[in-house]
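Peer 1: Sequence isn't available, so here's the structure alone:
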């Protein structure tokens, strides 16, 4: 980029920087974004396929989840990254519909490109898309139906829909029941049906079948007792949570102890033992019979704890300690010598069980049952990871349904209905935005079209049939990909929370508008030259360190 002045070129950008502008920049961005959307398109719907992602270390991830795929893909292009953002936002907000959001964004850009080729200005397309997105939200609202927390059957159907096509179908009855029971048990009805999803903890154990997975009303720790002589099971547990080690304190300063005779050594060891014994006595005096320690427990201390009949676990994760605080009502103790009965939490039962060849600690019957754990089982690690992703989507979707209490049909029904209504709305507009609103409507049909393609059906026949059903007034007509027919999705219990759809359409429209408005890409390709004196001018310029 150089200006010309009295025969002397003036360089504004550093040499080697790349600049793409105008139509080139737009088509470059649109192409990259479309490529990303295309990458996840085949995973959409019940008949969607999975992707296998292998990272630089050779770790394998097999998944059908749009957000996971886009997160694991190493994407370089800045516009393509924006589509990844769409999927990420969708995942953060609702937990499902990530593939739909990315696919709609890609299709909106494809339609925009066609309009740019017909000399429609990108800002007009952008403003038309905004109008269409706002209108789509209003139309979706009219399609929504109510659901309440007590309607377990409907919540199970929502969970089924979220898990379909994610490798969990075979066991979706078991998993949906777990998901619904987990979420309904942690709903805070006093706080406007808020669901703290972090209160559900998923523990995975290889071995057994997926159907062996179970919901535990309480906590599971992937740990075992520190000493074999400790009881395996304690009923009426009084729980102490320590975030300090049960071992001798190291001195802060370097101290040397010179020992000249064997008696001195013995008395030194006796003293150490007495100090540990005192720590353990402080714990037992408080009335505790179960100890969860975030840090280490000295071998000698383990022996004393076992002798006193306590159940102790060491090196418990910080996040688990926080969940234990919530569920048992205990306080975190930092100073063992000062702990008392008020610091203890309670649970009906703490026991160690053998699961899949490993010992795990179960804490059940907690004072505050607003914390639950799900024990997932499966034949191999990849199976369990895949099931976990499906289950997380289901949990999130059920939580959103309970919070919003609004549902729409699935199976491409809302998209076809919104497209139909948007076309009617476009006819009422007089400016060029009309073209963009029409394009938005067409872009939404990519969802039923892709559902049909992934199931090996003819997308055009299916779309024509869907449209005719919707024009006759069947607002919930959607595509049954198993039989290749158009059926009433609501009656066949294929349902999704309203927020999945509104969020997908909104974030897709926002990303498309953002990419469309870019007409200039200035990319720095070369690292700036190193200042003299090595890294970042650290030569003589730095003041001496004190």
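Peer 2: In hand now; what should we look at? Predicted, not measured: the structure shown is a model, and the values here were computed from it. Numbering: from 1, shown residues only.

Peer 1: C-alpha only now, for contacts and for neighbours.
Peer 2: Noted.

Peer 1: Now residue 310. Nearest residue, chain neighbours left out?
Peer 2: For residue 310, ignoring the flanking residues on the chain, the nearest one in space by Cα to Cα, 6 or more residues apart in numbering is residue 289 at 4.8 Å.

Peer 1: show me the contacts for the one you found.
Peer 2: Going by Cα atoms under 8 Å, 6 or more residues apart in numbering, residue 289 touches 234, 237-240, 309-311.

Peer 1: Check which residues of stretch 356-366 are buried.
Peer 2: 360-366 (16 or more other Cα atoms under 10 Å).

Peer 1: oh sorry, the question was meant for stretch 454-464
Peer 2: 454-455, 457, 459, 462-463.

Peer 1: when you check these against the helices, which ones overlap?
Peer 2: Using DSSP state H to define helices, the subset of these located there is 454, 459, 462-463.

Peer 1: Can you redo those as TSV, where the extra columns are distance to residue 267?
Peer 2: As requested, these are exported to TSV (distance: Cα to Cα, whole Å):
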residue	distance to residue 267
454	77
459	86
462	88
463	88
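
Peer 1: next up, a second structure to put side by side with the first:
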């Protein structure tokens, strides 16, 4: 019987592999007993408390599992057994806890004593299969693929510690007489290749160079003798994999002619005496000579092989070689009417299992570790792109995201989605930063840039698989991007900022993919008017969106939203003492100090023991406040805005009473980030102390009043002196989700108009720019040669992802749509794109589906830049993380 043990770090892929190996070899699987572990989740939350109880629990459970596995093997009911982690590797986790100080000396001695006694009672596994996976990849699988709640607290340092201790464990197993087979499992693989690895490990060194390329009889005899020795040792090592419980059974079978006839699959007419295996040297020599001559005859027509592995494959699996061999044997024995029998299914050996090996992919990477890390980061970055890809376009799906506090967000904005989800992997974080960069630079196209980048990353993966150097790929992509920018400029049409119709179409195109697209006729004009009010079309080349303040108020519908030439405040007017609620020709003061009596220092205390002194103190406080309020009144101020104070109340009730008597309106708790906007709008200056409160620092407005809403009241200041510097937008909505999405949609529309102020050019939408650039780049690639040509073609193909995704999200046949678009652009129809609402290809200019030139240009540039960056810098991520850990220690 064969007893295999599968070991590896957390999330190395052990469970999946042993399940498939057991299916192929018809073995019994024994999984590690962690599913019902009552300590696991508590351990990851508080390792100091639960480390020792958990290790003792697992030690016992793994020992019992090992015993049950041995009993199953001894029963003879199964061909073999595979154990997923064992009593031996339990030491790895216990040693890590001990070294980290989670298990004390007494507990460690108890653990070692129990383990030593248990190991003395059990045999060592024949073969230990170790899945070698970098800790960084395991960390990524745990947090991005497995998603187990109990493992959410695992950090990279913990996995690195386990990886180091596994080295000592493997040495211990080899010292105890076990065979350790290491398998590179960073990119997963196939079970059949794992079996190959086991064969290669137990094969004698003398047989590794086995070859039948020579026709020298003496050399072939020696090689075949070595091959027979290999079979003898292999049956001892792998046992039931070849359907024999031991080498003794194998020898007994080959010494019995009736059994041997069944093994060799020939009928009774064949003389099998020459195949018998004996312990006598002369019999072995005679047998080897006979077999040599037969192999020499069968393989004489260029059937020689390069190694013993390919020889075994071709002898047992490759149908073409089997057909030729059978034909030759039939031809040799045709006079005796001998027919070679096919092996029965129940007597399949290892070779029949190997026949299932896929021939289309290399299972194990022969490259160095840094290539695996680079590929891992490429795949992780692309997976982030796949998250938001389904949200692209007017028919894209919204994402519902719930944070740790239970708050729910619904949006299809790429930057918003990526900023709310937790992405741990460094390459994935780069995609989030990419979306944010597009948001800052262009304001729109945050989903587009991530989707294009994901497609370029896939193109880079394909080119790397073809052994093209990363530097060559990066340089070629950069050249293709520069050419693509030229083609975009050729497509672009200039636009004048006084052309409100074109600006409105661009804003509505941006809003068409939003959840509030049905209100684009409301939000679009507000966005255009807001930007135009604070912009000089003839001079300005940028727009500061901080000068547009958005106020959300629950109640009514989005149709009630409006643009206000002034300021709106959430804060209410203080009516405690009957102060005014409406002021015309207002003189407004903005103070950053408190209207309250002076306080002692934090380390001082004032003790009053006399009632007379207390009355005196209260009178002094009152006089102090009266002097402050009179000074404010003397400047002509009738509206007072007070900044919010963290340490104490901004204004006392006594001060409010005095100000009300003086007919001064008070609005308190103004946020710090609102100060600059208020100052710019009202032309006032913030005042830090009562001594600096002078008439010259006051602002002015035509009207300050309180307006009622269905959900409370707002303060509105209109007829401000500095019209054209700032504006406010009031958004109404029936629920918070709608209000939040309307705010994000308005921001995107404002950014679209800002992009047109920066670059006064428009492009057709609907995937037209991407298809045109793709077509033109293919033409340009014909002038190139070699690897550069291949890279540019891949770059051009990657840009087709935008129309492909638009049609896919709209439920159309993507391949047909992209092909038809390509043909239209080949005819010279540059403005043809996909109108998702119509579900057909049409002229984007006529359908008013247009977008700013800056959005497409920025997306292409940023996506190309990051594609090169991921390939180079992700190689150093694992080293960077390790360096951080070392410095922290």
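Peer 2: Looks like it arrived, so ask away. All figures in this text were calculated on a predicted structure; none of them were measured in a lab.

Peer 1: TM-score of the superposed pair?
Peer 2: The TM-score (TM-score structural alignment, normalised by the length of the first structure) is 0.91; 519 aligned residues with a Cα RMSD of 2.1 Å.

Peer 1: What's residue 341 of the first structure aligned with over in the second structure?
Peer 2: In the second structure, the residue equivalent to residue 341 of the first structure is residue 695, according to TM-score structural alignment.

Peer 1: contacting residues for the nearest residue to residue 166 of the second structure once chain neighbours are set aside?
Peer 2: Leaving aside its chain neighbours, residue 166 of the second structure sits nearest to residue 92 (6.2 Å; criterion: Cα to Cα, 6+ apart). Shown in contact with residue 92 of the second structure (Cα under 8 Å, 6+ apart): 162, 165-166, 169.

Peer 1: at 10 Å instead, please
Peer 2: The neighbours of residue 92 of the second structure, taking Cα atoms under 10 Å, 6 or more residues apart in numbering as the test, are 9, 98, 161-169.

Peer 1: now, among those, which is nearest to residue 687 of the second structure?
Peer 2: residue 161 (58.2 Å; Cα to Cα).

Peer 1: And the helix or strand encompassing the closest one, what does it pack against?
Peer 2: Per DSSP states H and E: residue 161 of the second structure is located in helix 156-175. Helices and strands touching helix 156-175 of the second structure, by 3 or more Cα pairs under 10 Å, 6 or more residues apart in numbering; DSSP states H and E, are strand 2-8, helix 90-99, strand 127-132, helix 135-141, strand 179-184, helix 877-888.

Peer 1: swap the cut-off to 7 Å and go again
Peer 2: Applying 3 or more Cα pairs under 7 Å, 6 or more residues apart in numbering; DSSP states H and E, one finds that helix 156-175 of the second structure contacts helix 90-99, helix 135-141.

Peer 1: now the residue at the greatest distance from the centre of the second structure, what's its secondary structure?
Peer 2: When distances are taken from the C-alpha mean of the second structure, residue 612 lies farthest, 71.9 Å away, according to Cα atoms, centre = their mean. Following DSSP: H, G, I helix; E, B strand; the rest coil, residue 612 of the second structure is assigned to helix.

Peer 1: just so I have it, where are all the strands in the stretch 601-750 of the second structure?
Peer 2: Shown for the stretch 601-750 of the second structure, the strands assigned by DSSP state E, counting those that start in this stretch span residues 639-643, 665-670, 699-709, 712-718, 727-733.

Peer 1: Kindly apply the preceding question to the stretch 401-546 of the first structure instead.
Peer 2: 406-409, 477-480, 485-488, 495-497, 520-523.

Peer 1: helices and strands around the last one, which ones?
Peer 2: Think strand 520-523 of the first structure. For strand 520-523 of the first structure, the packing partners by 3+ Cα pairs under 7 Å, 6+ apart are strand 18-21, helix 22-41.

Peer 1: One more: the shortest one?
Peer 2: Packing contacts for strand 495-497 of the first structure, counted by 3+ Cα pairs under 7 Å, 6+ apart, involve helix 152-163, helix 381-404, strand 406-409.

Peer 1: and those as JSON lines, adding mean neighbour count and distance to residue 46 of the first structure?
Peer 2: Listed next are these as JSON lines, based on neighbours: other Cα atoms under 10 Å; distance: least, Cα to Cα, whole Å:
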{"stretch": "helix 152-163", "mean neighbour count": "24", "distance to residue 46 of the first structure": "9"}
{"stretch": "helix 381-404", "mean neighbour count": "23", "distance to residue 46 of the first structure": "12"}
{"stretch": "strand 406-409", "mean neighbour count": "25", "distance to residue 46 of the first structure": "15"}
